[in-house]
Every structure is written in C-alpha cells, then in structure tokens.
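# sharing a sequence plus its predicted fold:
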Amino acid sequence: MVTVGQRPWLTMTEIAALRLPDMPETQQGVLKKITAENWITPESEGQAWRRREGQGGGYEFALTILPLRAQIEAARSLQGLSRDPVAAAESETIGKRKRTALWKHFDTLPDKLKDKARNAYRILDAVEALVNAGQRKYVAMMLIASQERVSMRTIQLWYKRVRGLNKCDWLAALAPNYAKPSERVHCPGEAWDILRSDYLRRESPTFASCYARLVKVAEERGWTLPSRRTLLARMNASPVGMRVHQREGEDKLKALYPAQRRDHSVFHALEAVNADGHKFDVFVEWPIGNETRIVRPVLVGFQDIYSGKILSWRIDISENKESVRLAFGDMVEKYGIPKLCYLDNGRNFASKWLTGGVPNRYRFKVLNDEPLGIMPQLGVEVHWTKPYSGQSKPIERAWRDFASDIAKHPAFAGAYTGANPTAKPENYASKAVPLDRFIAVVSQGIADHNARTGRRSDVCKGKYSFDQVFEESYRRSVITKATEEQRRLWLLPAEQITVSRRDGVIEIEGNRYWAEFLEEHRGTKVVVRLDPQDLQADIHVYRSSGVYLGAAKCVAKTGFADKDAARRHQQARKEFIRANKLQGEAAKRLSDEELAAVFASLPKEEEPPLESAVTRMFTAPQVQGNTALATQFMAEADAQEIEEEEENENILRFLQRDR
C-alpha cells in the first residue's frame, strides 16, 4: 500500500494537488465527485474512507476508491514523494517498534485471550480467501459473518486493527487489549516507606496487618491512601529476591538460585569422600556410668562421592572429634586412604586431631607449633564446605533418607520425636529405644541404603545400587592401603602437651606417663597419640614435627580409664551448671537497673545528728605525724626483744643445771 509521508490515506486537498487523470484538480471538484458517486457510505467506512484525526477533521480516502488511471498515476507520484531516505528510515523504525510492541503484548496474554485472536484471524483469513477468488470484499464479509455468526461491524473493527500491517502480524494485532492506560494512584512517599519497612521484616507480618497499622498513621497525619489491593499489587511488583531476602533470610534467597549439578563420574571409587554428622529424631536409652540418659544420638559418617555409598560410620551421644576420628579410621582400615575429603567446617571436623596443619575457617592460617593432623600426614587433601548445604556435601541427601527410612522404623515406634517441634507424633516420648537395638537397626538400615537398586544418580543410571557401582570401580582403581605406622596415626588421636619441667612426666586426664627419653624433652611441647577408650595403656610420643620418640607407660593410674567417659562427665557438669543458672535467671525477675530504679524511687530519710552526753577536750601528742607512730612501734619492739632474751637465758641456765 502506498503512503503519503507516513499515512496510507489521502485527503481531498492531497487528491486535488496530485492532478490525477479522470479526477478534478480542485478541492471543490473532488468534493462534487465524492458526493455524486456516493463514496462515503456506512458500509465502506474503514475500507474506502475514514474520518481524519487531528486538527480540522474531515475525511481521508483509500487509493482503491479512485479510478484505475488515477490509482496508477497516484502510485507513481507517491513513490516519488516517498524517496526521502530519512523519512523512509524513520517509517521503518516505527514499524519495527510497533511490531515488537504487538508481539510483546501477545506473549503476555493468557491462552484464553490468545484463542480469541486466533479465531478473529481465522475469520479474516476466510474473507481474504473469498476476495482473492474474485468476490467483492463487502459480499465476502457478509457471507463469512453469516456463517461464523458474527456481526459485520465486528469484522470491520478487526480489519481496522490490522490496517497497514503485514499479514504475518495480524494475529498479534487482533489480540484483545483490555488494559487501558490510567494514571498511577498516588501514595504519599512517607506512607509507602512505612508500609514497605513494616512488611519487609524477618518476622514476615501479613500485608493486611501492615496495611491496618498504616491506616492508623494515615488517619492521624491526614493522608489519603490507595486501597489495600492496589498497594499489595505494587508491593508484589517489587523484585522477588529482595522480598525473600528481607522476609525469610539469606538461606531462602540462596534456594532461589539454581543449584549447580556436579558430575560424580569424574572420580573413581574412594578417590573423593565427604563427611558430616546427622542427629537422629529418635529417643535412645544411653548408659552413662551407673545412670541411663535419654538422648538423641548423632551419627558421623563418611560417604564415597563417586558411588554415594556410606563407607563408615560411628554413633555417639554428640558430634565430637573422637567419633569423627574413629569413623575415618574405620574407613581407612577397611577400604584404604582417599585422595580428597570434603568436610564440614565445624569445630569437630576442623580439630587439630584430624586436620591440624590445614587452614580452616576459624583462622585461615596455621600456627608454627601446631601438630599435623591425621589427614595431612596421610596425604589426604582437605576441602571445607558450608554447613547444612546439600549442594556442597552429597551426604546430606543420605541423611534425608535416614530421617525417613531409619528414624521412622517400626522398631522405633513411640520413640520417634518428629522432624521439628511442631511435627510431634501423638505418641511423642512414650518410650525410648535401648542402645543395642538402636545400633542394630541403624546398621541394617545403612546396609539396605547401600544395597538398594535403581538409584537415579549419574553413575547408577537408574539400574544399580551404591554397592554395585562402588565395587565395580574399586576393583579397577589404584587404592592406597595404610601401613602399620600409618594406622597408629589414625587409631590414636594426637594431642599437643608440654612435658613437665621437674621430672619429665606427661599428665593426661589424671593419668601420669613417663619414660627415660622424656627427661631430654622437659619443658617442651610434644605430640602424644593414645587410645581414648583406654587411657591407662601406653602412649606414643612424637615431636611437634612428627618424629617418633617412643612409648611412655602409665605410672600413676589415678585418672579416668575412658576419655569418652571423662568427656561425658564434663558435659554433664556443664549441663548441671547451666540448669542452675537458668533457674537463677528465672527467679530473678528484675534486672539490676530495674531493681535500682525501684529503690531509687523511695523517699529518702535524713538521719538526725547525734549528741554525746560527755565531752572532753582534745590534747595533741608531743610528736606529730608518722614520727609518733614509729617511736611507739620501736619502743614496743624493744620491750618484746628484751623479754625474749631473758627467757632464752633462763632456758640455758636450766639446761646447764641438768647437765
């Protein structure tokens, strides 16, 4: 379709100015021809003519209504008028923007509205098919309107929407556009700040409560507020990540970011392991000396990253460095020494017993006199991970299985505590499981966990179990086994102790150890390795550099025979002190400041001056100041010395007389 400037329609003035064949050359002549031939009819509005927009009004006419010779000459003339490259470039740019806006709007619509656009496009396409077959357009619209049961006016409105557009853009142009541009409802800036600050709190208040509080402030200050629905929509239009971070915290914000998928097949069996602790949601009877405590035991386990198999595990009353060391030792003893180990950066895993000499998150440096831990001495490369992060520790996925498969085992009925305080079962704390039964069920549960087939990991491929893929890779991999000397490293934990300067004795938990070679190291720091289950056995002594010095025997068995028992005793004492401290805090309802304020508010009573019935005049001593005191003290000392000399002389006379 040809254009004048950027308009596809011609006014009467423009038609006259073109001096077209078979057409008058004046505006009055063009008007007479239009009136005589009845160009302006209701049926042809939008097709042959339309009302002119802008100042002055009037009518505009399509080129198709002109005589054939006039159409050809007008097309030639208009092509010459539209040769301006600047105007052509601007027209093309506006066209692209219009197309982009149409399709962007189409994409934002739901399928229900898109189907309406598709139906309108189908009807217009049917009209165009009849027109191309030789039917007049008006007749074609009548036929299709009757067949599709739509009005002629509707079809004409659809044609008006697609006027000047390529047919490939008709679908987007026919999409309903119910949204009408309207001015944004004004909200006072201070009111919006109050509402947003109230809503974006970690306590996560409801929007209704925040709005109700804002209404009270608005009434007091004379503000006019938009509706709650309007402000809620405005709040929801803010970034989701910002709202989640402010209301739910950084951990929830991290969950919005897609997790990294890691390929486990880059390792082989036992090349890389990871470890973590898991606290069971089960009450267990745990014997401590002559008493039995009800506790929730903690399992410390090591998992092979390649296969997902749990290689070793230990159960204790809490997650501590002893259980971590024993679990690591079990893995090395049974399978071998791994190359990489991913550990939680908590205190128990970052202890010097296990990872001494490796920079950790508490210092990020290594002290000069710090002993090397078991893993560095065995050549294990340690990597620290984030706590409670399943993305960095695959073993977290296994703990989720244990929480559902093992903790809810029928043998633990009545002892299950629930995953959180709000999910307690009806039979909560009705019983506790004996320790031996608990260990047996956990042992069988871990074995079943490793042997279950159909695992969907990238290594098991939905067919095999953790045991199967680990065994297959273990057989064809080069595995480093521990020597007897290396076993002594992980079997006996390391501890840095100063040898006594006086006699070269080493004292641990009340037990005293001694050997002749220790006399040469009095007052120096050494590393001792011992069995925590038997503190009365021999200990092995090393230099801080790791050089083995020898074994020292226990010469005074006065301390605890079990270091674990000593640790439990220390923990029980701490709990006792903590319980009494909490009772004291509960009893003391008022703080020191509040108590002082109570007494400060009391009326003050002034004490009346006292009068003595008998008085005497003050007489100053002959010598004033410290000299008088010194003179009196020396006189008393001389008298006492004379008495002692006389007494000694009497004793000598008595002894000489007896002789």
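Sure thing, it's come through.

# rest of the way, CA atoms for contacts and neighbours
OK.

# A419 and K279 touch, don't they?
No - between A419 and K279 there is no contact under Cα atoms under 8 Å: 10.5 Å.

# distance of K574 from R568?
Applying Cα to Cα, to the nearest Å, the value for K574 to R568 is 10 Å.

# which strand or helix spans the residue nearest in space to the middle of the chain?
With distances taken as Cα atoms, centre = their mean, D251 lies nearest the centre of the chain, 1.7 Å away. If you go by DSSP states H and E, D251 is part of helix 250-256.

# G462 versus G249, what's the distance?
From G249 across to G462, the span is 36 Å (Cα to Cα).

# hmm, I typed the wrong one, I wanted K334.
Counting by Cα to Cα - K334 and G462 are separated by 27 Å.

# circling back to that earlier point, so K574 and R568 - more neighbours on which side?
Neighbours per residue, other Cα atoms under 10 Å: of K574 and R568, the larger number sits with R568, 16 against 11.

# SS state for the more buried one?
helix (DSSP: H, G, I helix; E, B strand; the rest coil).

# spatially nearest residue to it (excluding sequence neighbours)?
Spatial nearest neighbour of R568, excluding adjacent residues (Cα to Cα, 6 or more residues apart in numbering): I288 at 7.7 Å.

# how far away is D401 from A597?
From D401 across to A597, the span is 56 Å (Cα to Cα).

# can you check A565 too?
Separation of A565 from A597 (Cα to Cα): 48 Å.

# between those two, who's got more neighbours?
A565 (15 against 11).

# how far does the helix or strand encompassing that one sit from its chain's centre?
Using DSSP H and E, the element containing A565 is helix 563-587. Centroid separation between helix 563-587 and its chain, computed with Cα atoms, centre = their mean, to the nearest Å, is 33 Å.

# and it, what's buried?
563-564, 568 (16 or more other Cα atoms under 10 Å).

# how about the strands in the stretch 451-600 of the chain?
Per DSSP state E, counting those that start in this stretch, the stretch 451-600 of the chain has strands spanning 494-498, 506-508, 511-514, 525-529, 539-543, 548-556. These are given in chain order.

# okay, angle between the longest one and strand 539-543 too, please.
Comparing the axes of strand 548-556 and strand 539-543 via axes from the mean of the first three to the mean of the last three Cα atoms, to 10 degrees yields an angle of 140 degrees.

# which residues touch strand 548-556?
Strand 548-556 has contacts (Cα atoms under 8 Å, 6 or more residues apart in numbering) with 511-515, 517, 536-543.

# structure two is appended below for comparative analysis:
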Amino acid sequence: MSTVIVKSQYTAAELAAMLLPGLPTSKVSIIALADRQNWNYTEVSGRGGLRREYTPPAEVMELIRRAVTKQLAATITPQNIPVVAPQSSLAHTEAQNLTADARKGVLDALNAVMQRTGYPLKRAAKYLIDIARNGDASPQLVAMLKLARDGRGRSSDDGLPSDRSLTRFVEYQKTASLVPKVRERDMNVPVWAKAFMSYYQRPEKPTVEHAYKLFCQSYQGDLPSIHKVRRFLAKVGAVSVQVGRMGSHELKTIKGFVRRAFDKLLPSDIYSADGHTFDAEVQHPFHGRPFRPEITSVVDIATRRVVGWSIDLAESALAVLDALRVSTLVGGVPAILYVDNGSGYVNQMMTDTATGLMARLGTEMVNSLPYSSQARGVIERLHQSIWVKAAKEVPGYIGKDMDRQAKLQVFKLSRQAIAKKAEETTVMPLMPWDLFIPFCKEKVEEYNATPHSSLPKIIDPTTGRRRHMSPDEAWQLAEENGFSAHRITEDEARPLFRPQVIRSVRRCEIELFTNRYYSNALEEFHGTEVRVGYDLHDPHLVWIYADDGRLICTAELDGNKVDYMPQSFVERSRDKRAAGRERRLEVKLEEVRAEREGMPALEVSQGISIQADIEQLRAKWALERDAEQMLQVVSRQVTDVEWTPKAAPIEEPHDTPASNVVAIPETPQARFSKWLTLDQQLNEGGEHIEPRLKHWHQSYQMSSEFRTFYRRHQGQTGQENSTAATVLVMNN
C-alpha cells in the first residue's frame, strides 16, 4: 500500500492504490462503483486528456482517515518525534521523569494524527488506542503508551491507557503538570518516637528488639508494633539515627569532610609531628624486659617525606625535642609545625614566648582541634604505612590483627625467658634494642624511597612506565627547581635545642631542678631574672642568657660548694617514674596478700577506750615538749663551753650555780656514749648523779638521734634495755 494522504478529491487510480477495505483494488472497478453510486467528480485536464477526480462519500473518507492513522502509528519512532523540553526536576524521581517524557511523546503522536487526518481529539485518541491494541502500531509507540499510563488508575489487561487518559494528558500539558504524582512518605514524627529513641540512641548500641522491649516496659500510651518502629527508623537519616549511639568523635567518621590541597606548598613549609606506640614488644634497653617503645615521627606535608624521627621509652617532650632536632638537621627549619594538643607539644619548653623552642626557631605551632585526628590525616596514615607494617615483621607483634592464640604463646615465651634469665640456654623471643634502632631506620628509608599515591606521576627511568613519585624524588625535584632548605649545623643545633627556663639570680647562684649553679659573673645580676639553658644529659653546666638572648656566662654545678652527687634531668625523670611504679606495685602486692589471707581492712577491737588512747598521746606530747625545752636550755648554757677530753675543769662564773651546767658532748656518738654511761649508773642506783643529768637522760631518749644509735647499738650487742625499749615503743 502506497502512502495515504487525506485530501478532498482522489483519482480512481489513487483510490485503488490505497487498498482500502471494502473498495475495489482496480481503477476500472473504482470507476464503475463511482458511476453506480453517483459520486461527485470534477474533470481535470492532464496528460492524455481529461481525467476525473472523485469526491468520495463520508464512509470512504472514514476508511481513508483510518488508513492514514494506521500508517502513521506504524511509522512513529523516537527519531521522528519532535524533541521536547525536559520535564525532569531534582525534586522528581527517575520514574516520574520517564513517565512525563512518555506522555509528551504520546501527545506529539496524537497531534500528528489530528493534523494528518483532521480527526478531532477524542476520535484521534480512540483510533490511536485501537490501532495499538490491534498490534498495528510501532513497538516504540506501544511502549510510550504503556509508560505514559497512570498507575493509580484502573488496571488493563494489555497495560495500555484509555482514550480518556490521552485526553487528560492534553489538560495536564496545558497546566504544565505532565509529571505524575507519587505517594510520599509520611514524615510526621509519631508521639512515641521520642520515648523509643531514648532507649535506642544509647552508647551501648542496643538492637531494635532490645530497645523495643525496654520501651514497651515503660511506655504508657498506645504501643506501636515493632514493624512500625522499623519503618520509622528507616525514615530517619543515617547520621541522625546514630546520635547517642556514637560519640562526637566517632560521628565524624560518617559525616562529610574537607580534602586539603598541598600542591602549592614548598618543602619545609609545614611539618606535622605525632607520637605512636609501637604495636610490638621489644627488649628494654636497660633491663631487657618486654615493653612497647614510643616513636615520634615528623613528616613534610608538601613531599610526604619523613624528615625526622626519634624513639623513647615513653611519650614525652624530650622525644619530641629530639625528633625536631633531627628534622631541622635533615629537612630544615619549618615555617609551621602542625600537631595535636598532647602534653609533648603544649608545654613551656615548646611554646613559651621567651624560652620556648618554637620562638627560638621562628616556627609557628598550629594545634588541631580536640578529637580531630582526621584533620592530621597525613601523619595518622604515616603510622599505618611505616610503623604498623613494621610491627608485623617483629616477633613480638601484639596488634589487633594478631591471632589471639599466637599472641598468648609469644607472651608466655617472653615471660618464661624472664623467669629463667639465669639459665644460659634461655633465649628471649623479642628483638633486642640494639637491633631495633637500625630496623626502624631501614623502614623510614624504605618509605621515603617508595612511590606515594598522593604525589604526581612521572615516567620511571628504568621501566619506562608511569608511576607516582617517591617522597625523596619529590624533595629532589623541588631542589632542582630552586628550593633551598634552611638547615642548621650541628654546632648551631647544640645551643638551639637546649631547653631554657626563666630563673632568678640569688647571690651568684641559680637553682634548677634542686641543683645549685654558681658563677662569679652573676654578681651584678642579683635579683634579676635570666634565661637558663641546660643540657638534657649533662647536669654539670648551664648557660646563662640575658633577655635579648646574649650569653652572659656559664655556671657550674655547685661551683661554690659540693653537697651531693649531680643527677641529670633524664636520670631524675627515670628515677621518678621507677619510684612511682614501685609504689603502685607495692600497693597491688599488699592487696593480693590481704585478699589471700582473708583479713579485714581494719580490725575492730572491743572494750578499748578511746579516751585512754587520747590520754596516752597527750602524755607523749607533753614529754616531747619538755625534752625540747630542756635541750634548748642546755644548748644555751653550753654554747661557750669547749669540750676537751683531758682538759682541766672549766671555771664557772661566780654568778652561776655549779648545778646549772651540764656537760653535754657535741658529737652525736659522744652524746649516745654519755647516755649509755648515765643509764648504767642509774640502773646501779645513781644517787650521786645530778638532777639535771637525770632529766637530760630522760629527754634524750625522746630524740630521733637516740633512736637511730640505740637500734644500731642493739643490733651490734644483741642486748635490749627495758627502759629504752619502752621509750622506743611510745615514740613509734
């Protein structure tokens, strides 16, 4: 069948070529039919003479229009439908946007039928749906009709919309509402939601069933079903539903974040430092027992290069100081030091405006916000890249990834080696300290030479393939482009990295860490505050600086007097830490023994009068007070008397009675010997002993000097004086 066109007049040949149902298919038969039914015609001149153009009756014109509609519906494809304005919106779903586009395509096809056939809207819609149901329409048109159908309406067997729906699409287009409406969720908060969330949003992270059970036990209103509770939780945002179940620190792991660009930074612009407790046990450098060292790393942000690191027994400002010293020697003095708020960085040694290391280096320290470790992601990721991986290569690894059984086995072997350290065959299964230091150095060098994913790509000169630069290559490239680091020499580093404190000069002396330092050059600075620089490992000398930083002099430890052995700052810190550990262990040991013996913490005695204890204490205090007064009187009386073993008797003043002078030796050993002599005489009778000597004999027993010498004398002789023992019991 040729292409059918709707017009007012047709020749017999055109009507025959249409192959319309009910009409002859030849020209002669069409002319005969037209003559029988008296069709109106008009003679038109043409090639070969005059020809007739017939005006078909209404029933024939209807057949022609249906043929045009059928032919048009069979040829409609997405390519020949006019492009429509997009109906999509950010507030609409993908299904809504597809339905709106399909409706627009159906309306365009409907308009084409109306224009080609002259049908009104309703008849064109009806014929278009009939053609689609009969299978004469193109697959694209059928798909658009099915997609344009409103799912909320009455269902159909073939999925096609009704002709009434197509007419409604025209109304929707006039009001610009081709997008179908969808059922929205009810976002109203139910009355029971707050009560349920108080049980669900807890840091213990209870399950929905557990929280629902607790909620049902206390809620007084109408209880919702657990399925309704689950539907409500599905409407709550992923972050909002975790409030209360996660802390503010943990919530940051599911919230948005900011990526910082560092492509405009130069090397040594920003250093980041942080400490990390090694995830493996190694041998302690002093006693060989297992312990986990503290590693402080300093990384350059621009090149990701580790410019400094240090290892210490515990986290401290000294470890940070040593790591910064190495970083300034290797990488140069940084402009900014980006660290956390730990005690190793926020201290007077680092931040003091006059004596702090940052002020002397000219470096600005920037502290990250509390609980914001992700803000220092470079240094935090560095720990994983170097030290966590390195710990897994050490026999004493105890990280979270370690198998529990293997961890316990290594723990038992190391503790058994400590218990049997006297045996020559015992081997400690942990890395020794002298091998751990070069092991860490090797891992740092390996990291600096490994390609880093955050650095730009280059062509490998060996393989010819593109890869990321390593931190060492990034640093070298910056130097080739003109960068020059501000490094300091070893001689400059020594005074620069000596910690400084403010101290006042008192008569050429300066007190520092319970030590006294003296220099005659400080005589004119009496009462003046000066800066004192000290060496962490050498306590024998300090450096005195004026306010403007000029060196005044050096002061020696006890330069005017030697009272005790010097002790360095590091040794004092170790002794203090060891003493604290000993005290805590003694408390735990006493608790273990008390628990094993099953004794109460305090013995409750019956029949003991508290008043009797008070009277006994009062008597003891009175005796001590009399003894102190007696000693003061005797000391005033003998200040001018020189005691010589073989000297002649000292002539007493005429105005002083002889009984007022008591011969008391000056040295402690001589006083105790005299007490022993008097004590023996009193035990034998002692009628000739003067009353004041008897009183001194009694008061001397109350002094700590007597207790010391008496215990020593008792240990040497093995004898015990009953009177003195009673006094010792009262004093203790």
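In hand now; what should we look at? Being a predicted model, the structure only gives us computed values, none of them experimental.

# for the helix holding A565 of structure 1, packing partners?
The contact analysis (3 or more Cα pairs under 8 Å, 6 or more residues apart in numbering; DSSP states H and E) places helix 563-587 of structure 1 against no helix or strand.

# by how much does it deviate from structure 2 on average?
Compared with structure 2 after the fit, helix 563-587 of structure 1 shows a mean deviation of 3.9 Å (mean Cα distance after the TM-score superposition for structure 1).

# and if you look at stretch 437-448 of structure 1?
Following superposition, stretch 437-448 of structure 1 is found to deviate from structure 2 by 1.2 Å on average (mean Cα distance after the TM-score superposition for structure 1).

# quick check: that stretch aligns to which part of structure 2?
On structure 2, the counterpart of stretch 437-448 of structure 1 by TM-score structural alignment is residues 435-446.

# go on, stretch 338-352 of structure 1?
Using TM-score structural alignment, the partner range for stretch 338-352 of structure 1 is residues 334-348.

# that stretch: which residues count as buried?
Neighbour counts over stretch 334-348 of structure 2 (16+ other Cα under 10 Å) mark 334-340, 344-346, 348 as buried.

# for the residues you listed, which one is nearest R584 of structure 2?
Using Cα to Cα, G344 comes nearest to R584 of structure 2 of these, at 24.2 Å.

# any idea how far the closest one is from R360 of structure 2?
Going from G344 of structure 2 to R360 of structure 2 by Cα to Cα gives 17 Å.

# D269 of structure 2 too?
17 Å.

# now do V113 of structure 2
V113 of structure 2 is 88 Å from R360 of structure 2, where distance means Cα to Cα.

# quick one, which of the two is more surrounded?
Just comparing V113 of structure 2 and R360: by other Cα under 10 Å the higher neighbour count belongs to V113, 26 against 16.

# what about the residue lying closest to that one once chain neighbours are set aside, neighbour count?
Excluding its sequence neighbours, the residue lying closest to V113 of structure 2 (Cα to Cα, 6+ apart) is T69, at 5.9 Å. Neighbour count of T69 of structure 2, defined by other Cα under 10 Å: 24.

# what helix or strand is T69 of structure 2 located in?
According to DSSP H and E, T69 of structure 2 maps onto helix 58-75.

# after that helix comes which helix or strand?
Next along the chain after helix 58-75 of structure 2, taking DSSP H and E as the criterion, comes helix 94-117.

# what is the neighbour count of Y397 of structure 2?
Using other Cα under 10 Å, Y397 of structure 2 has 25 neighbouring residues.

# just tell me what it corresponds to in structure 1.
So Y397 of structure 2 corresponds to Y416, using TM-score structural alignment.

# quick one: contacts for its match?
So Y416 of structure 1 contacts 281-283, 407-408, 425, 428-429 (Cα under 8 Å, 6+ apart).

# quick one: which of those residues is nearest L109 of structure 1?
For these, the closest approach to L109 of structure 1 (Cα to Cα) belongs to P425, at 46.9 Å.

# and the residue nearest to that closest one when sequence neighbours are not counted, how many neighbours?
Residue nearest to P425 of structure 1 in three dimensions, not counting chain neighbours: G418, with 6.3 Å by Cα to Cα, 6+ apart. Counted with other Cα under 10 Å, residues neighbouring G418 of structure 1 total 18.

# and G418 of structure 1, how far is that from F412 of structure 1?
For G418 of structure 1, the distance to F412 of structure 1 - Cα to Cα - is 12 Å.

# ok, A269 of structure 1 next?
34 Å.

# quick one: end-to-end length of stretch 474-493 of structure 1, please.
Distance across stretch 474-493 of structure 1, first residue to last, is 28 Å (Cα to Cα).

# next: stretch 14-32 of structure 1.
15 Å.

# then stretch 579-599 of structure 1?
Taking Cα to Cα, stretch 579-599 of structure 1 runs 30 Å from one end to the other.

# so what does A259 of structure 1 match up with in structure 2?
In structure 2, the residue matched to A259 of structure 1 (TM-score structural alignment) is F257.

# give me the buried positions along the helix holding D251 of structure 1.
By neighbour count on 16+ other Cα under 10 Å, the buried set for helix 250-256 of structure 1 is L253.

# outside of that helix itself, list whatever touches it.
Helix 250-256 of structure 1 is contacted by residues 241, 244-245 when judged by Cα under 8 Å, 6+ apart.

# drop anything exposed from those residues.
Buried, going by 16+ other Cα under 10 Å: 244-245, out of those.

# switch the contacts of helix 250-256 of structure 1 over to CSV; also include distance to Q468 of structure 1 and secondary structure.
What follows is these, written out as CSV (distance: Cα to Cα, whole Å; DSSP: H, G, I helix; E, B strand; the rest coil):
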residue, distance to Q468 of structure 1, secondary structure
G241, 42, helix
V244, 43, helix
H245, 43, helix
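
# many thanks, we can stop here.
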